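[1] pasting a predicted model and its sequence here:
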Amino acid sequence: MTTTAIHKDYIVVAQNASGRNMHVPIYRLRGDKPGPTVYIQSSIHGAEVQGNVVIYQLLQQLKHLQICGEIILVPNCNPVGTNIKAGEYTLGRFDPVNGTNWNRGYYYNEAAVHDFAESIAADESVESIRERFKAYWAQAITDKLASPWGLGLAQQLNLKLQQLAVSADYVLDLHNGPVSTRHIYVPEYARESATLFNFPHCIFIPNVFAGALDEATFCPWWTLQDLLTSRFDKAYDLGVEAFTLEMGSQEVIQFAEGNVDARSILSYLNAKGALDNTDFQPASMERVGVYLRDYKTLFTQWGGMVEYLARPGQRISQGEPLARVLNIDQLDNDRGSFVVDAPCDLIPILHFPSASVLSGTQLYKVFTNYFSLTDDEKS
């Protein structure tokens, strides 16, 4: 049986108020054959823990497979967020000192991409462009991290993780929703790769940077491709992809479901040449897509206690009930409860985790104007 060695290191991602270092483990698996570099991390948000089980299940299988290139796995990449507890709940979505979302501090500078594009000659090979740009972008991240004015904790953490991911050809950031079904964020240029994962719901996102790791990875490469294609009037494919994988609900781990998602990732890695002599293939399943502009949030205009009637992943027609609300101030009359109906045909993807809801809450996030990717595969 093939046994691939696992090399484990640690990086310091933060220091607590006592001056003690907080470490994150890094697992590296290197193959004997050349191939791509893959970077996978989990739990940048403290309550989103399922990705750690997925990485565990990946390791159990990868060590018995033939790897091409290198696979870098970073579980529980935000130990600060994991340990921010309030009673029974993990509140690790925001840096408690600065209020910053832990997934919004990665580096991107479009002007720097334009500057680099000017250094490229028409006859320079794609491989040369790739290697030079990786080094250029890595130095830019290092320079940002060394700012003489310092950086907030979330951005320090993000940049240290981005230094690990900057050389990767494929980057996967593992997340969870509050109460959620599986879904994946896919850059529009990598649409064909959506069907290589076993995710039933796919959100196609434009080349716009909003701070997350997937955007920080694909925005510079996508932008550079477009600049070169326009400048030299020929197509460029620089071969870098990044995705955010949302694997169900937060605050829970499920080993069996982790194995399902691990095999999904292995199917993608096999298709991208990171595995040798394996038969992992994407499952035959119904896949539905939506453009980010049609991924809608239903906010509440009221407060109350909520029963969620529509399950994540369930197809709902316009006018069908999404939720039933209890109005504590009106229990003695016919306004004591009311139903929230779907404003259009939609698929709920996730909903707020609590029954206690304030006005202005993101009650549901839903697919509207969705379309079948299964039909695309058949055609």
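    That came in fine, so what should we check first? Numbering: from 1, shown residues only.
[2] from here on, just use CA atoms for contacts and neighbour counts.
    OK.
[3] setting the sequence-adjacent residues aside, check what's closest to Q362.
    F299 (4.6 Å; C-alpha to C-alpha, 6 or more residues apart in numbering).
[4] and for R28, the neighbour number?
    Neighbour count for R28, taken as other C-alpha atoms under 10 Å: 18.
[5] contact partners for the residue nearest the centre of the chain?
    What sits nearest the mean C-alpha location of the chain, by C-alpha atoms, centre = their mean, is T244, with 1.9 Å. Counting by C-alpha atoms under 8 Å, 6 or more residues apart in numbering, T244 touches L172, D173, L174, H175, I184, Y185, V186, D214.
[6] same for the helix or strand harbouring the fifth one, what does it pack against?
    Counting by DSSP states H and E, the element that carries I184 is strand 183-187. Taking 3 or more C-alpha pairs under 8 Å, 6 or more residues apart in numbering; DSSP states H and E as the contact definition, the neighbouring helices and strands of strand 183-187 are strand 201-205, strand 241-249.
[7] packing partners of the shortest one?
    Same thing as strand 201-205. Short answer (3+ C-alpha pairs under 8 Å, 6+ apart): strand 201-205 packs on strand 183-187, strand 288-291.
[8] these into a markdown table, with extra columns for distance to V306 and mean neighbour count?
    Listed next are these as a markdown table, based on distance: least, C-alpha to C-alpha, whole Å; neighbours: other C-alpha atoms under 10 Å:
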| stretch | distance to V306 | mean neighbour count |
| --- | --- | --- |
| strand 183-187 | 24 | 25 |
| strand 288-291 | 27 | 22 |
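[9] one more to weigh against that first structure:
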Amino acid sequence: MQRTDHALLSPSLGSRKTLTSFHFGTPGASPKIYIQASLHAEELPGMLAAYHLRPMLEAAEAAGQIAGEIILVPVSNPIGLSQRVDHKPMGRFELDTSENFNRHYPDFAKAVLPQIQGQLGADPQANVRVVRKAMSEHLAAWIPQTELQSMRKTLLTLSHDADIVLDLHCDCEAVMHFYCEESCWPQLAPIAHFMGSRAILLAKDSGGGPIDESLSGVWWRMAEALKAQGVNHPLPQGCCSTTIELRGEADVTYTYATQDAQAIFSYLEHIGVLQTGNRPEVPAPLCQPTPLAGSETLRATGPGVVTFSATPGQLMKAGDLVAEVIDPIEGTVQKVCAGVDGVLYARIRDRYVTAGCELGKIAGAIPFRTGPLLGD
């Protein structure tokens, strides 16, 4: 195992943060697996899972059981991790810019398509190498102007040539669930089932430029652009990435973390990156994928104290009561009911809301939303 500390651009005199990556296996070998945790820095379950996964990978490496390369970044957002206001963590948005730490990653297809014109041929894997080289050159030419940009560049430099990317997040109060691009789902279905996902949200393009779609989207976007130009050279899905929501913010326990680390380890055994002599069978799915465009976000129409009638993981029917918002001044109660059939996969932790605040999310099977599909 090799540890690398990457210094970020200093935002102020006498201040500098460091992002640390742990490298297992053979650098540059294929397949390459990239795993990062807590890009939204207040989402801590992934950090604890990474803590438990690391010694498992060290033992596998010592036994010569890693075929390829694995990079683990247990703390992917040192900037957000240091942000606190009035004793409360503020790890979702950078305070200087108000930018979401998991938005605004580059559209690599748009950036590198002109550079790869005329370089592709009939060999699919050679074409993948051409695109990855162009992505690497694009990143090398990027001169960050801010600490946040330098962090984004560092994460992309570590991950842009990975075959599989696992981005570990969590929601407020939630069951295990996945966000995945449609082009990646067939390859990533096993990890969702190993993790015991209770909701799987698929989209072709959810909008906003999250890091997982920056890395996986380049392949289908470029393939579509080439086809539109009449270029028929094969370009496989060179990177399959997913956002794994490890339940809720308070679900930071050894029990969950060891369970999640073992699930990731078993997945790596299943796909042959870890050659331990054990190839676990994929567990039976606990749910079927649904479109992200079919996910209903429930909101309060007025302010008040929230009481929930439904818990994460509960199957809802349209019309079922999810929560009540109580105005103790006027003595009124606003009932918030499910508008679609599906599992309530996440809800907020706060118990007081203002008008328009999000309350929870239900994974419906019928798409009805358009435009950007992710929240702020």
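    Structure's in. What do you need? Bear in mind that the values here come from a model prediction, so they are computed numbers and not experimental data.
[10] can you give me the TM-score here?
    Superposed pair, TM-score by TM-score structural alignment, normalised by the length of structure 2: 0.87. Supporting alignment: 357 aligned residues with a C-alpha RMSD of 2.4 Å.
[11] adding distance to F133 of structure 1 as columns, could you present the helices and strands packed on strand 183-187 of structure 1 in CSV?
    Below are those laid out as CSV (distance: least, C-alpha to C-alpha, whole Å):
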stretch, distance to F133 of structure 1
strand 201-205, 23
strand 241-249, 15
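[12] among the ones you listed, which is nearest I316 of structure 1?
    Closest approach to I316 of structure 1 among those (C-alpha to C-alpha): strand 201-205, 14.8 Å.
[13] got the buried residues for the closest one?
    H201, C202, I203, F204, I205 (16 or more other C-alpha atoms under 10 Å).
[14] out of the residues you listed, which one sits closest to A165 of structure 1?
    So of these, ranked by how close each gets to A165 of structure 1 (C-alpha to C-alpha), first place is I205, at 20.2 Å.
[15] for the closest one, which non-adjacent residue is spatially closest?
    I205 of structure 1 sits nearest to P187 (C-alpha to C-alpha, 6+ apart), 4.9 Å away.
[16] how close does that neighbour get to E241 of structure 1?
    Separation of P187 of structure 1 from E241 of structure 1 (C-alpha to C-alpha, to the nearest Å) stands at 8 Å.
[17] which stretches of structure 1 form helices?
    50-62, 79-82, 110-117, 126-145, 153-165, 213-232, 255-271, 373-378 (DSSP state H).
[18] same list (those helices) but as TSV, adding distance to S359 of structure 1 and mean neighbour count.
    Output for those, formatted as TSV (distance: least, C-alpha to C-alpha, whole Å; neighbours: other C-alpha under 10 Å):
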stretch	distance to S359 of structure 1	mean neighbour count
helix 50-62	30	22
helix 79-82	27	22
helix 110-117	37	14
helix 126-145	39	15
helix 153-165	29	21
helix 213-232	31	20
helix 255-271	34	20
helix 373-378	36	13
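[19] out of those, nearest to R293 of structure 1?
    Closest approach to R293 of structure 1 among those (C-alpha to C-alpha): helix 213-232, 16.0 Å.
[20] coming back round to it: out of the helices and strands packed on strand 183-187 of structure 1, nearest to G304 of structure 1?
    Nearest of those to G304 of structure 1, taken as C-alpha to C-alpha: strand 241-249 at 22.7 Å.
[21] tilt between that closest one and strand 201-205?
    140 degrees (axes from the mean of the first three to the mean of the last three C-alpha atoms, to 10 degrees).
[22] strand 241-249 of structure 1: how far from the chain's middle?
    Strand 241-249 of structure 1 sits 4 Å away from the centroid of its parent chain (C-alpha atoms, centre = their mean, to the nearest Å).
[23] tilt between that strand and helix 213-232?
    150 degrees.
[24] who's in contact with the residue mapped onto S38 of structure 2 from structure 1?
    The equivalent of S38 of structure 2 in structure 1 is S43 (alignment by TM-score structural alignment). Contact analysis of S43 of structure 1 by C-alpha under 8 Å, 6+ apart lists V49, Q50, G51, N52, P75, N76, C77, N78, T82, L174, H175.
[25] do you know how far S43 of structure 1 is from K134 of structure 1?
    25 Å.
[26] pull the number of nearby residues for Q254 of structure 1.
    A count of neighbours around Q254 of structure 1, defined by other C-alpha under 10 Å, yields 13.
[27] so what's it up against?
    By C-alpha under 8 Å, 6+ apart, the contact set of Q254 of structure 1 is Q50, V53.
[28] any idea how far it lies from G51 of structure 1?
    10 Å.
[29] try S249 of structure 1
    11 Å.
[30] what is in contact with those two at once?
    Going by C-alpha under 8 Å, 6+ apart, residues that sit against S249 of structure 1 and also against G51 are N176.
[31] H351 of structure 1 is nearest to which of the helices and strands packed on strand 183-187 of structure 1?
    Taking these one by one with C-alpha to C-alpha, strand 241-249 is closest: 9.8 Å.
[32] tell me roughly how far the closest one lies from structure 2 on average.
    Once superposed with structure 2, the aligned residues differ from strand 241-249 of structure 1 by a mean of 0.7 Å; criterion: mean C-alpha distance after the TM-score superposition for structure 1.
[33] that strand maps to which residues in structure 2?
    The aligned range for strand 241-249 of structure 1 is 240-248, by TM-score structural alignment.
[34] residue in structure 2 paired with R30 of structure 1?
    Checking TM-score structural alignment: R30 of structure 1 goes with G25.
[35] check L172 of structure 1 too.
    Mapped onto structure 2 by TM-score structural alignment, L172 of structure 1 lines up with L166.
[36] swap in V53 of structure 1?
    In structure 2, V53 of structure 1 lands on L48 (TM-score structural alignment).
[37] what's the answer for V13 of structure 1, then?
    Checking with TM-score structural alignment, V13 of structure 1 has L8 as its match.
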